[in-house]
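A.B. asks: the sequence isn't on hand, but the structure is:
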């Protein structure tokens, strides 16, 4: 039948392209509809990390890790609000998905210790390289039709009550396509929708808006019309670590606090345990006077910068004029307009506590989560970066099960409807572990395809 496919995928970021590549390999006919002119979405703006455990890269670095540690960390960071079955499904599929991505041509460079991990397991990619490899693999199969600037307007059920029709606009025409096996929503979140952010997260009014241009919640609306239940909206949080200029063309970000920096407000006072999730830090930062905060560190921490790393390339940020440097703390305080005596006192108390092995103010015992040991800030020169909170991804959305089936309010699958990636709620819970967003996009994008083709096999 013309305009009939086994699967229709709405959105072409990491989740959608992994799904397309998986479906193509299984011989399914696929239509991928992308609203924007280019593929990638917010995946191209990500911090470049994917969370995997027990990989060859870790082994070469001498890092002992396993699935059980990864799952435990995710649940701990999520403060027990995660859907345990989803996290365990991630654990079951994570290593095989890592190997699959490598086979698809996705290049992994190294591992870093990043937010929420008890060992270094943030596997770095170059998002554009990964997106391109996945697209080219799916396209070369001949089984996948890609359409850009295709705006999905509505989903419709067939006579049997399954979601099967997609109505979309493309090149000035309103078209309808039919999915025999299922419709997969991989259309991202709503970090660029002032309407939805104001309705669901008014506490984030002060956060920068830097997500993908198409992230306005289209998929959530499409699924909701079909009866989807929503998850995790009370836990919406911004991401701490961005320079205030990040709402421009450069998404400048530094997480020096995970290398040992402290974070202070305009009174030069610490206000948080710097080792916790940058989502939780972001919540506290927005509560500070005038929402002004700075990261403060020394040369020993500066030396731990990592070139060409989205989160730790301190030298590049300094070259861009985003990091201040001074030979003394007094000079640094003057440069960034902090009270000199207060900054001296804050650093002195912190250094004393770190040297004594006990942070009396906020209980910091590590660099990030359970990894690393804080060191005193005392080696000149000293550095500071004005840092703020940004909405890059929303991590709340439609309820799904471990098979990526979208669920209704009674936890029943909505026949024919699947979701993966940022649009899917229930996975992260109250916190966020770096690398789990791209990780779950890849894992559940593939799971959705496998579920749809198995449940309603017509191949």
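C.D. replies: Sure thing, it's come through. Only a predicted model underlies this, so the values are computations on that prediction, with no experimental measurement involved.
A.B. asks: C-alpha only now, for contacts and for neighbours.
C.D. replies: Noted.
A.B. asks: which helix or strand contains residue 179?
C.D. replies: strand 173-185 (DSSP states H and E).
A.B. asks: after that strand, next one along is what?
C.D. replies: Counting by DSSP H and E, what follows strand 173-185 is helix 194-200.
A.B. asks: so which residues make contact with the helix or strand just after that next one?
C.D. replies: Using DSSP H and E, the helix or strand that directly follows helix 194-200 along the chain is strand 208-209. Identification of contacts with strand 208-209 by C-alpha atoms under 8 Å, 6 or more residues apart in numbering yields 191, 192, 244, 246, 247, 389, 390, 391, 392.
A.B. asks: from the chain's centroid, how far away is the strand holding residue 179?
C.D. replies: 27 Å (C-alpha atoms, centre = their mean, to the nearest Å).
A.B. asks: and what of stretch 335-349?
C.D. replies: With C-alpha atoms, centre = their mean, you get 33 Å for stretch 335-349.
A.B. asks: now stretch 241-258
C.D. replies: 15 Å.
A.B. asks: pull out the buried residues from that stretch.
C.D. replies: Buried residues in stretch 241-258, defined by neighbour count with 16 or more other C-alpha atoms under 10 Å: 241-247, 251-258.
A.B. asks: widest-spaced pair of those?
C.D. replies: Pairwise distances across the buried residues of stretch 241-258 (C-alpha to C-alpha) peak at 22.7 Å, for the pair 247 and 258.
A.B. asks: which one among the buried residues of stretch 241-258 gets closest to residue 360?
C.D. replies: Distances from residue 360 to those, taken by C-alpha to C-alpha, are shortest for residue 257, at 17.7 Å.
A.B. asks: got another one to weigh against that:
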């Protein structure tokens, strides 16, 4: 509780203390509940805090299923087992909800859906629970609520903001619209989802803006809030000079392995069947990675001033070759037992074009600790509930995996409270 409260304090985002209590209480039961989804399930548990320097970080843990398949697909396997096998609940696929059905007397009474090309009005017996995810693939909503352009996505292309539109029509109050889990990533031609840029084992690279200048300690950009390092808007030139930005490597970096190793999970890998190679050669051949024999020629390929990029790389190399081996701009260390920096000296040289790429959005309908959707005056909208990243508990400083836990906790709460509602005729 201390750790999560501090994330809200540092980000100046609105925190609902009752939601925090419900979330923390739910965390104490989540691992046991996950185990109940399958017989003989095996969980891995480890300590994990995205911001280890924040007070209370030592209390945070990560839990997930062991198995040949990991991440999202493995979690979905457990959900499907619980729904379809253990309980024999019918699931309608390819049946998107379009609008909520409401009456002045009963509030939300059902939903209009589209199934097999036909519109159907589906009556709810006790309540409607919205679990549609966010708006990562809805450009209009992103443009209106978030800074940074262009902004692509890593996650499910089904997250197109439908739930946000439905609850808005029902009169929901909105919150946390600036909240994003948005790593940096790479657009892959011919594919819908992007590739995350998370070169954990690489130390010989820098990020530069469109003028060829570094702008951050590249190794201290927390993965889930990568967008905060690039959504700076230049008021004089009227542009985002870091969108896109460029990751610069040399041949030594290429020999170390993948410039952008693939997630263990994600839409690009598991649905579009695309993985970044260890050699980087297919990505070079496809033009995803630009290469040139010199820094000056590489600068021309990515359209940044050659003299600036050359000066940036020279300063980087000079700093790392100095007696202390420290990068004078942002403090990366090129010497000692655990260096996190290495010179860019051995040609050819390589560049990746980097964008903000949404993993999930947090904004949407405000809700209470019972998972009831609230209107703009913080009053419950009758028979309407929400769970997951739509109207998330989290603000824009996001603890990795926090939305998965949130979906479990508030999905459970929403189901229990909706089931207590009195059916209407």
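C.D. replies: Nice, I can see it. Everything quoted here is computed from the prediction, not taken from an experiment.
A.B. asks: please state their TM-score.
C.D. replies: Laid over one another, the chains give 0.71 as their TM-score (TM-score structural alignment, normalised by the length of the second structure), with 381 aligned residues with a C-alpha RMSD of 4.4 Å.
A.B. asks: give me the next element, helix or strand, following the longest helix seen in the second structure.
C.D. replies: Longest helix of the second structure, by residue count under DSSP state H: helix 17-36. Sequence order places strand 43-47 as the next helix or strand after helix 17-36 of the second structure, per DSSP H and E.
A.B. asks: helix or strand for residue 415 of the first structure, which one?
C.D. replies: strand 413-419.
A.B. asks: give me the mean distance between that strand and the second structure.
C.D. replies: In this overlay with the second structure, the average offset of strand 413-419 of the first structure from its partner residues is 1.2 Å by mean C-alpha distance after the TM-score superposition for the first structure.
A.B. asks: residues contacting that strand, please?
C.D. replies: Residues outside strand 413-419 of the first structure that contact it (C-alpha under 8 Å, 6+ apart): 161-164, 181-186, 223, 226-228, 398, 400, 404-408, 445, 448, 452.
A.B. asks: if any of those residues are buried, put those into a PyMOL selection.
C.D. replies: Buried members of the contacts of strand 413-419 of the first structure, defined by 16+ other C-alpha under 10 Å, are picked up in PyMOL with:
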select buried, resi 162+163+164+181+182+183+184+185+186+223+226+227+228+398+400+404+405+406+407+408+445+448+452
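A.B. asks: if we can go back for a sec, pull up the aligned stretch in the second structure for the strand holding residue 415 of the first structure.
C.D. replies: Residues 380-386 of the second structure are matched to strand 413-419 of the first structure when aligned by TM-score structural alignment.
A.B. asks: residue 115 of the second structure pairs with which position in the first structure?
C.D. replies: Under the alignment (TM-score structural alignment), residue 115 of the second structure maps onto residue 170 of the first structure.
A.B. asks: how much space is there between the residue lying closest to that match once chain neighbours are set aside and residue 33 of the first structure?
C.D. replies: With sequence-adjacent residues excluded and distances taken as C-alpha to C-alpha, 6 or more residues apart in numbering, residue 170 of the first structure is closest to residue 150, at 4.7 Å. Residue 150 of the first structure is 6 Å from residue 33 of the first structure, where distance means C-alpha to C-alpha, to the nearest Å.
A.B. asks: okay, the two: which has more neighbours?
C.D. replies: Neighbours were counted for residue 150 of the first structure and for residue 33 using other C-alpha atoms under 10 Å; residue 33 has more, 28 against 23.
A.B. asks: that one: what secondary structure?
C.D. replies: Three-state call for residue 33 of the first structure (DSSP: H, G, I helix; E, B strand; the rest coil): strand.
A.B. asks: what's the local residue count around residue 396 of the first structure?
C.D. replies: If you count neighbours by other C-alpha under 10 Å, residue 396 of the first structure ends up with 26.
A.B. asks: so it touches residue 220, yeah?
C.D. replies: No: with contact defined as C-alpha atoms under 8 Å, residue 396 of the first structure does not count as touching residue 220 (9.7 Å).
A.B. asks: overlap in contacts of the two?
C.D. replies: Jointly contacting residue 396 of the first structure and residue 220 under the rule C-alpha under 8 Å, 6+ apart are 189, 423.
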